[in-house]
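Asks: no FASTA, just this:
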């Protein structure tokens, strides 16, 4: 009988981490750590946690995601998004185990006219994007077996995200202005976790040398978002179209220039999932279908 592998999951209370606690069930013995269990600001504690558990796989869903606050909270953003992944990668390499990590569309500057592929030149325009790209670079520099999944416009039924903000504003306003000239794929946190589980299930079937060979052959960066494309305005309209009862505000399209933010956002956040699909045979659902399921689960 195959020995059950131990999976260390960080960021268990986050949008993606919470969903991963469910999608990873059955793939191994999951040890899920949140802020109460692990102070990510203490890199020595992070090292100790890995060394004490001695997992067979690390899944890092912890991150600093407050994009605008990162502009003035640079050191903390870099600590959580670059230094912590670097330490996890170092410990993974020491144990000879793989690491799964999540990154962002914000590593690109958004000037491309079509969807970005993994090999396109990066050029993050804000501190959040810079910190996430630094995390990618740190993992690659260490050289441990890894999967880095870049995603975009993450939302869900917990935490702080665009979906929950729209529902809150829609409950009290007759009209809302939403940016129309930034494009991307709203991606449900459950979609990210489910596809991660689907990919990982392919690795779990392998034992010993075959396990290491699978990771060695598939390590790298992959884009993982919902299928399709919309604007923030289109996303907002879709949210209210699925909202049953109550107030449904009028959603006015506005240019990004009319809604200044501390952090600069890319105009084009579209990511191609072709590499993910061609390598692992998994296909992300259309963003509207995923949103419909998410709204029904509230």
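Replies: That came in fine, so what should we check first? Since the structure is predicted, the reported quantities are computational estimates derived from the model, not experimental observations.
Asks: Going by C-alpha atoms from here, please, whenever you check contacts or count neighbours.
Replies: Noted.
Asks: Show residues contacting stretch 26-36.
Replies: 4-13, 21, 24, 197, 200-201, 204 (C-alpha atoms under 8 Å, 6 or more residues apart in numbering).
Asks: So for that stretch, what gets flagged as buried?
Replies: 27, 28, 30, 32, 33, 34 (16 or more other C-alpha atoms under 10 Å).
Asks: next one: stretch 87-104
Replies: 87-93, 95, 97-104.
Asks: Which members of those occur in strands, if any?
Replies: 99, 100, 101, 102, 103, 104 (DSSP state E).
Asks: and which of the contacts of stretch 26-36 is nearest residue 147?
Replies: Using C-alpha to C-alpha, residue 200 comes nearest to residue 147 of those, at 9.9 Å.
Asks: Can you name the helix or strand that that closest one falls in?
Replies: Element membership for residue 200, per DSSP states H and E: helix 189-204.
Asks: Give me the angle between that helix and strand 99-104.
Replies: Interaxial angle, helix 189-204 versus strand 99-104 (axes from the mean of the first three to the mean of the last three C-alpha atoms, to 10 degrees): 150 degrees.
Asks: Okay, helices next: where are they in this protein?
Replies: 15-23, 43-53, 74-78, 84-95, 127-142, 162-170, 189-204, 208-218, 232-241, 274-280, 287-296 (DSSP state H).
Asks: If you count contacts, what does the fifth one end up packed against?
Replies: Applying 3 or more C-alpha pairs under 8 Å, 6 or more residues apart in numbering; DSSP states H and E, one finds that helix 127-142 contacts helix 74-78, helix 84-95, strand 99-104.
Asks: can you put those in TSV and add distance to residue 159?
Replies: TSV is the format used below for the helices and strands packed on helix 127-142 (distance: least, C-alpha to C-alpha, whole Å):
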stretch	distance to residue 159
helix 74-78	18
helix 84-95	21
strand 99-104	17
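Asks: try this one side by side with the last:
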């Protein structure tokens, strides 16, 4: 099976390259080959593909900066994704695309289902939703995988930030009223590869949710990081209102992942096990 991967150095893209199954080949397109700030360049690169399926792991993920870099966020997450999907439709290539919990309002406490009404709170979420809609209207066979709170041993993420701050401070104030599922990038990569193969074999796609379990607050997540890393850092729960940011965050990022398990046999991973693997890779495990 030939897979084209858009994205080279991000958390999920890195893991896709590391976890490619035996017998599969991978063509990796980084920014040099396809700059997602330029939708036309992305479409041109896509037309040259010789693949059985496409995975898009490129995204503009600077949630706060998106409020002032709106055009760039829209180009990367919206325009270029739409352009890629159009080419995939023309060429008959199935597309696996990673999206986010930020397409929802974050109201309530019930887990969001794939068909629930969307309502992004900020520019980042709106740009990701635009990409989703571009895919759905393109006619391309696709699987949109919404996920949340991604972490790995690579790049910038909450785990690495907590390890750094935990080594510097005795006490940290962490938001406790935002709840979601931390998700290891390695598990997202595995899910993307499974979806790519399934679509290439003619399985029906759609929009799916995938996040780690059990659901937790950021404060809960931090406590588990410190416990597994053997750091004595105390975590003080605070409300979101005590930690203002340029972009609003959804309070409820719980996601119902049952349709993905039914359709493709992909179960929610235990993020605590994934955390142990990440800490071991970083040399930070207790």
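Replies: Received the coordinates, thanks. As the structure is a prediction and not an experimental result, all values here were calculated from the model.
Asks: Roughly how far does the equivalent of residue 39 of structure 1 over in structure 2 sit from residue 72 of structure 2?
Replies: Correspondence of residue 39 of structure 1 to structure 2, assessed by TM-score structural alignment: residue 35. Using C-alpha to C-alpha, to the nearest Å, residue 35 of structure 2 is found at 11 Å from residue 72 of structure 2.
Asks: give the contact list for the residue located most distally from the centre of structure 2.
Replies: Largest separation from the mean C-alpha position in structure 2: residue 170, at 30.9 Å (C-alpha atoms, centre = their mean). Residues in contact with residue 170 of structure 2 (C-alpha under 8 Å, 6+ apart) are 232, 233, 234.
Asks: Go again with 10 Å.
Replies: 231, 232, 233, 234, 235 (C-alpha atoms under 10 Å, 6 or more residues apart in numbering).
Asks: count of residues packed around the aligned residue in structure 1 for the third one?
Replies: Spelled out, that is residue 233 of structure 2. Following TM-score structural alignment, the counterpart assigned to residue 233 of structure 2 within structure 1 is residue 249. Neighbour count of residue 249 of structure 1, defined by other C-alpha atoms under 10 Å: 19.
Asks: Assess the claim that residue 249 of structure 1 and residue 168 are in contact.
Replies: No: counting by C-alpha atoms under 10 Å, residue 249 of structure 1 does not reach residue 168; the two are 11.2 Å apart.
Asks: before we move on, back to that, and the residue farthest from the centre of structure 2, what's its match in structure 1?
Replies: Counting by TM-score structural alignment, residue 170 of structure 2 corresponds to residue 174 in structure 1.
Asks: Residue 132 of structure 2 too?
Replies: Using TM-score structural alignment, residue 132 of structure 2 pairs with residue 136 in structure 1.
Asks: How much space separates its match from residue 23 of structure 1?
Replies: 24 Å.
Asks: Show me which of the two is the more surrounded one.
Replies: Set residue 136 of structure 1 next to residue 23 and count neighbours by other C-alpha under 10 Å: residue 136 wins out with 25 against 19.
Asks: I'd guessed that one sits against residue 103; true?
Replies: Yes: contact criterion C-alpha under 10 Å: residue 136 of structure 1 and residue 103 qualify, at 7.4 Å.
Asks: shared neighbours of those two, which are they?
Replies: Counting by C-alpha under 10 Å, 6+ apart, the residues touching both residue 136 of structure 1 and residue 103 are 81, 148, 149, 150, 221.
Asks: what would those residues look like in TSV with neighbour count and distance to residue 50 of structure 1?
Replies: As requested, these are exported to TSV (neighbours: other C-alpha atoms under 10 Å; distance: C-alpha to C-alpha, whole Å):
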residue	neighbour count	distance to residue 50 of structure 1
81	26	18
148	22	19
149	20	21
150	23	24
221	21	23
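Asks: TSV please, covering these and showing distance to residue 258 of structure 1.
Replies: Compiled in TSV, these are given as follows (distance: C-alpha to C-alpha, whole Å):
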residue	distance to residue 258 of structure 1
81	30
148	34
149	32
150	28
221	34
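Asks: nearest to residue 263 of structure 1, of those residues?
Replies: residue 81 (16.3 Å).
Asks: Contact partners for that closest one?
Replies: 62-65, 75, 102-103, 128-136.
Asks: Tell me how far the aligned residue in structure 1 for residue 269 of structure 2 lies from residue 187 of structure 1.
Replies: Matched by TM-score structural alignment, residue 269 of structure 2 corresponds to residue 285 in structure 1. Going from residue 285 of structure 1 to residue 187 of structure 1 by C-alpha to C-alpha gives 9 Å.
Asks: who touches both of the two?
Replies: With C-alpha under 10 Å, 6+ apart, residue 285 of structure 1 and residue 187 have common neighbours 225, 226, 227, 291.
Asks: The first one -> structure 2?
Replies: If you follow residue 225 of structure 1 across to structure 2 using TM-score structural alignment, you land on residue 211.
Asks: go on, residue 30 of structure 1?
Replies: Residue 30 of structure 1 maps onto residue 26 in structure 2, by TM-score structural alignment.
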